[in-house]
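Peer 1: this one's structure only:
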């Protein structure tokens, strides 16, 4: 089962990099979202995927069984989901405001829409 998830992680990373190299801000944002999901799936796969033994310490024991799933990546993934959701909400608002102000989604045209910087006049002493 890990081989299937490893392949899926590779596909997610490839799709995320392809989208993030685009010149449109919506595609870049979708690429960042897919990249976050790829990292979460990578952590989940690395933390052992077993259904037989849950990550619960049995009564009278001090540690987990050797064949139990590692609970630390699962806790990290829960935290990362919340952080990536808030980051994606911020990016969505930022992209929407940029589209409202500049009337374009193309990052190349956004660069052209910047006002030209005039040099400051020399200080007269």
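Peer 2: Yep, it's here. Model, not experiment: these values are computed from the prediction.
Peer 1: make it CA atoms for all contacts and neighbour counts henceforth
Peer 2: OK.
Peer 1: which residue, other than its chain neighbours, is closest to the most centrally placed residue in the chain?
Peer 2: Taking Cα atoms, centre = their mean as the criterion, residue 36 is the residue nearest the geometric centre of the chain, at 2.5 Å. Closest residue to residue 36 apart from its sequence neighbours, by Cα to Cα, 6 or more residues apart in numbering: residue 84 at 6.7 Å.
Peer 1: mind listing what residue 102 touches?
Peer 2: 110, 113 (Cα atoms under 8 Å, 6 or more residues apart in numbering).
Peer 1: and after the helix or strand hosting the residue nearest to the centre of the chain, which helix or strand comes next?
Peer 2: Using DSSP states H and E, residue 36 falls within helix 25-46. Remark: after helix 25-46, the chain's next helix or strand is helix 71-102, criterion DSSP H and E.
Peer 1: quick one, that next one and helix 25-46 angle?
Peer 2: Put simply, helix 71-102 runs at 180 degrees to helix 25-46, going by axes from the mean of the first three to the mean of the last three Cα atoms, to 10 degrees.
Peer 1: quick check: what element follows helix 71-102 along the chain?
Peer 2: With DSSP H and E, the next secondary element past helix 71-102 is helix 107-112.
Peer 1: got another, please set it beside the one above:
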């Protein structure tokens, strides 16, 4: 199972970096979103994919699943959604003001 997750993480990182290197602001935002989802899968895979009982006190502690990675990933998902929403709002305002989403034109390389 870890092999399939590693391949999925690699694909998400590859597509995310490809989108980050484009000139369109919307593609850059989507690339950041894909990178954060890749990091979430990476954290989940590093915490060893195993199934078991919920972490309630008992005598068979080896079967229990550690809840800390899932809590960290859930927190990271909420933060990434907030950051993505902020990026979208900033990109929308920049598009409304400058009428473009090209990064070369947004850098202020316009001669006036």
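Peer 2: Nice, I can see it. What you see is a predicted model; the values in this text were computed from it and never measured.
Peer 1: surely residue 38 of the second structure and residue 7 touch.
Peer 2: No: taking contacts as Cα atoms under 8 Å, residue 38 of the second structure lies outside contact range of residue 7: 10.4 Å.
Peer 1: ok, these two, which is more surrounded?
Peer 2: residue 38 (22 against 11; other Cα atoms under 10 Å).
Peer 1: from residue 67 of the second structure, how far out is that one?
Peer 2: From residue 38 of the second structure across to residue 67 of the second structure, the span is 20 Å (Cα to Cα, to the nearest Å).
Peer 1: re earlier: from residue 105 of the first structure, how far off is the residue nearest to residue 36 of the first structure?
Peer 2: Following Cα to Cα, the distance that separates residue 84 of the first structure from residue 105 of the first structure is 22 Å.
Peer 1: OK, contacts around residue 33 of the first structure?
Peer 2: 16, 84, 88.
Peer 1: relative to residue 103 of the first structure, how far out is it?
Peer 2: For residue 33 of the first structure relative to residue 103 of the first structure (Cα to Cα), the value is 24 Å.
Peer 1: and residue 53 of the first structure, by the same measure?
Peer 2: 54 Å.
Peer 1: with residue 4 of the first structure instead?
Peer 2: In terms of Cα to Cα, residue 4 of the first structure sits 42 Å off from residue 103 of the first structure.
Peer 1: swap in residue 24 of the first structure?
Peer 2: 13 Å.
Peer 1: who has more neighbours, the two?
Peer 2: Neighbours per residue, other Cα under 10 Å: of residue 24 of the first structure and residue 103, the larger number sits with residue 24, 17 against 13.
Peer 1: how about residue 66 of the first structure, what's its partner in the second structure?
Peer 2: Taking TM-score structural alignment, residue 66 of the first structure has residue 62 as its aligned residue in the second structure.
Peer 1: what about its match, neighbour count?
Peer 2: Neighbour tally, residue 62 of the second structure, other Cα under 10 Å: 9.
Peer 1: try residue 35 of the second structure
Peer 2: With other Cα under 10 Å as criterion, residue 35 of the second structure counts 23.
Peer 1: could I get the contacting residues of it?
Peer 2: Per Cα under 8 Å, 6+ apart, neighbours of residue 35 of the second structure: 12, 13, 16, 17.
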